[in-house]
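> sharing a model prediction with you, sequence too.
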Amino acid sequence: MKPTRSKSSGVWEFFQGLGKTFMLPVALLAFMGLMLGVGSAFSGSATIEAFPWLGNPVLQVFFRFIATIGGFAFSYLPVLFAMAIPLGLARHEKGVAAFSGFVGYIVMHLSINFYLTETGRLAPEEAMRQAGQGMVMGIQTFEMGVLGGIIAGIIVHFLHRRFHAVQLPDAFAFFSGARFVPIITALVMSVVGIAMPLIWPLFAWTIGGIGSLIQKAGAAGPFLFGAGERLLLPFGLHHILVALIRFTEAGGTAVVCGETVSGALNIFYKELSCPEVTHFSVQATQFLSQGKMPTFLFGLPAVALAIYHTAHPENRKKIRGLLISGVVASVVAGITEPIEFLFLFVAPVLYLIHAALTGLGFMTMGLLGVTIGNTDGNIIDFIVFGLLQGWKTKWYLVPIVGAVWFVVYYAIFRFAIVRFDLKTPGREKKGPSGEKEDSPETGKTIDYNARKVLEALGGADNILSLDNCITRLRLVVKDMKPIDEEALKANGAIGVVKLDETNLQVVVGPQVGLLKNRLEKLIEQQQRTSDHEA
């Protein structure tokens, strides 16, 4: 019998999956942003004045070239979302899902253009901005930004899920299955495009309302964003909040080089590529990388040091590698879960304090007028978007604030661990023999034994779906009872999050993709064996 799932469970699963799909275009955007940052930094007049040899014509052509390529993702971000969402959510025929996402996005805007033309509402070129219209891949339409791509991607996902295996009558059999998905997508999205002029004002009003609330919060706006993002992270829903601020009016709207741009990250990238901009906007960067830096570059390394110093002396050597890898992930890659999950379940109150300190980092950087953009908050962002952009970014304030955060984090965590005898790595209780028991986290190496992990998950038959994001496995299981958390941790898991009766997350770290691929192969092998025996 096929297990039943509650509607709330299905909704939770959908929003988790949706947040995960955002990471594909965002990852591309982060890398392209680095290219744009390097190109603009080394082609700027201030840099050439400081280092005249960079003014070499050949070098300048190269820097302008990589800056141009770096702007690609920013220019086409909505269509990237329209393709990435159905691609990421699809369990079958992923290529068809992405192709249909592109088809749906274009057809929607063509239909909007048709409506505006037929009703005489198509604005002249000089009045497009005032009318809320713009050009999307050569089509004059509503200026919907990334939200337009998200709407199209979600609709296409549901169409793909419903029709990717449809069987038509013999006369139309050629159009059955996967071929039918882009066809039904074109038909449905043409109707959506005609209806969009009627429903878009509601979306615009909602997003504008959220943006208004954040703006009215003043200095507290970045605090609420930074703390909220950390609080949503254990549930895997932080990507949705982040996308809202980075890519929609909720993150602000500005006119840059004569073009109206919405979303904190969009504004920053546009300013980065505009030669007329001499100083980046604090209103945009206050929601970006700079806010993470006090915590990512200084606070979490201090947590690792506090855990190391409070571990039993005989266990410190065992946990050293674990802590160093966590610090490297946070500082170099901007991936924080390997450290955060060392104390999230042991002391949730400490995680709340950590979320508040992260929010304070965002607020403090904004109040000080620091203007370091991009997405990750790691040392690469600090160098490329802070140091290389010159004194105007006030990058020199980051290590000063960071030193304060280091002391505060270290003092709070060391006090809490000792005072409340928290069982962080290296502080395990003595076993019956009087020797310390090694916790799963304290092993010298992490052995991603996929077979044992699969057994700890209840076997292949217990897994309804398997996916991953940057650091964690995301699963839907039939039953939570067979899940063996200790066995999962013994084989590389940092933490286990049970969201409801069927949705499960296993936090692994940056190598999660490797484990997921091994699990998929094992599941396929077991299914083939089972089918053969049947």
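On my side now, so go ahead. On a predicted model such as this, the values are computed, not experimentally measured, just so you know.

> please make it C-alpha for all contacts and neighbour counts, starting now.
Will do.

> all strands for the protein, in order.
Taking DSSP state E as the test, the strands found in the chain are 133-136, 139-142, 253-256, 259-262, 463-468, 472-477, 495-498, 503-507.

> what comes up buried for the fourth one?
Of the residues in strand 259-262, those buried by neighbour count under the rule 16 or more other CA atoms under 10 Å are Thr260, Val261, Ser262.

> how about a markdown table for the residues you listed, with distance to Arg427 added?
Below are the buried residues of strand 259-262 laid out as a markdown table (distance: CA to CA, whole Å):
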| residue | distance to Arg427 |
| --- | --- |
| Thr260 | 55 |
| Val261 | 51 |
| Ser262 | 48 |
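
> of the residues you listed, which is the nearest to Ile214?
Ser262 (14.2 Å; CA to CA).

> tell me how far that closest one lies from Thr253.
4 Å (CA to CA, to the nearest Å).

> here comes the other one, which I'd like you to weigh against the first:
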Amino acid sequence: AIFTGVVLSFIWPPIGSAIQTFSQWAAYQNPVVAFGIYGFIERCLVPFGLHHIWNVPFQMQIGEYTNAAGQVFHGDIPRYMAGDPTAGKLSGGFLFKMYGLPAAAIAIWHSAKPENRAKVGGIMISAALTSFLTGITEPIEFSFMFVAPILYIIHAILAGLAFPICILLGMRDGTSFSHGLIDFIVLSGNSSKLWLFPIVGIGYAIVYYTIFRVLIKALDLKTPGREDATEDAKATGTSEMAPALVAAFGGKENITNLDACITRLRVSVADVSKVDQAGLKKLGAAGVVVAGSGVQAIFGTKSDNLKTEMDEYIRNH
């Protein structure tokens, strides 16, 4: 510990200085470029679950604001809450989470084969409402990022552009973490040009819908409802899914740690080769990400319930 402390006393000062320099540049000198880069990279990291790490400096470190009582606030979110008129540069997230991605979900629904359209419509409308209300986008994004990566690249670019657009138009609103309707309304106390969000947002929705609809058809992308015919998985409730999920992760002996976040099952396994990724997708996973011995299966907001059911099943069998 002493050795580590001595080493860090030499290493940390230049790192801290670099963070401070970047903070000033991003918050005050060139926020249009900085937040455009932020938005693009943040979406690029979503497939790996690393976007939360990238978010921290922008949300909680960049910029500085001192209120009338002498309290100092750092980060775009705390500064906005404290009344800093130069904060609120994360507002671009509202454009693609409340408008763009829901429109993409509708395009995916409309592009499904006629025989699959009703089933896909139910899934996509639910995902679109989740994104619009709460800002949770992964159920939509994981429906196309692996089967149609070109769409995800375009989405990441459009997400990055949303932040400069809001900054240049003077649009500001607050967010806790998600950029959904709940944040949009509850945290609007220090907002600017709130009326512009639905106007620009509808324009963003049109762009997303048009691009997705045209490319899905032109490139014959296998988005939900357009796949080659396969045997459908049996519909099951969360409690009935637990045994199948445990089996898909290679059995309880293969599971070394089981956890969940708001949209993903996060499972550490002894042998990744025993994980049945196709089986997980048949059970309803929008996507599966493998990193080392960790496997993430995206089941949306029911992930925590599935984790609880799996825990109970493993304990009792």
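Cool, the structure landed. Treat the numbers as computed from the prediction; the structure is a model and nothing was measured.

> okay, now the equivalent of Met98 of structure 2 over in structure 1: neighbour count?
Under the alignment (TM-score structural alignment), Met98 of structure 2 maps onto Leu297 of structure 1. For Leu297 of structure 1, the number of neighbouring residues by other CA atoms under 10 Å comes to 26.

> just give the nearest non-adjacent residue to Leu297 of structure 1, would you?
Val331 (5.1 Å; CA to CA, 6 or more residues apart in numbering).

> so which of the strands of structure 1 comes closest to Lys94 of structure 1?
strand 463-468 (13.2 Å).

> residue range in structure 2 corresponding to that closest one, please.
The aligned range for strand 463-468 of structure 1 is 255-260, by TM-score structural alignment.

> you'd agree the residue nearest to Leu297 of structure 1 is up against Gly299?
No - judged on CA atoms under 8 Å, Val331 of structure 1 makes no contact with Gly299 at a distance of 10.2 Å.

> when these two are compared, which one has more neighbours?
Gly299 (27 against 23).

> what range in structure 2 matches stretch 365-373 of structure 1?
With TM-score structural alignment as the criterion, stretch 365-373 of structure 1 aligns to 166-174.

> brain fart, stretch 88-95 of structure 1
Counting by TM-score structural alignment, stretch 88-95 of structure 1 falls onto no part of structure 2.

> now the end-to-end length of that stretch.
For stretch 88-95 of structure 1, the end-to-end distance is 10 Å (CA to CA).

> if I look at Lys119 of structure 2, how far off is Gly225 of structure 2?
Distance, Lys119 of structure 2 to Gly225 of structure 2, by CA to CA: 8 Å.

> I meant to write His317 of structure 2 there.
His317 of structure 2 is 36 Å from Gly225 of structure 2, by CA to CA.

> who has more neighbours out of these two?
Gly225 (21 against 7).

> how about that one, what's its match in structure 1?
Superposed on structure 1 with TM-score structural alignment, Gly225 of structure 2 falls opposite Gly426.

> for that match, which non-adjacent residue is spatially closest?
Nearest one to Gly426 of structure 1, counting by CA to CA, 6+ apart, is Ala311 at 4.5 Å.

> how much space is there between the aligned partner of that neighbour in structure 2 and Ala229 of structure 2?
With TM-score structural alignment as the criterion, Ala311 of structure 1 lines up with Ala112 in structure 2. For Ala112 of structure 2, the distance to Ala229 of structure 2 (CA to CA) stands at 13 Å.
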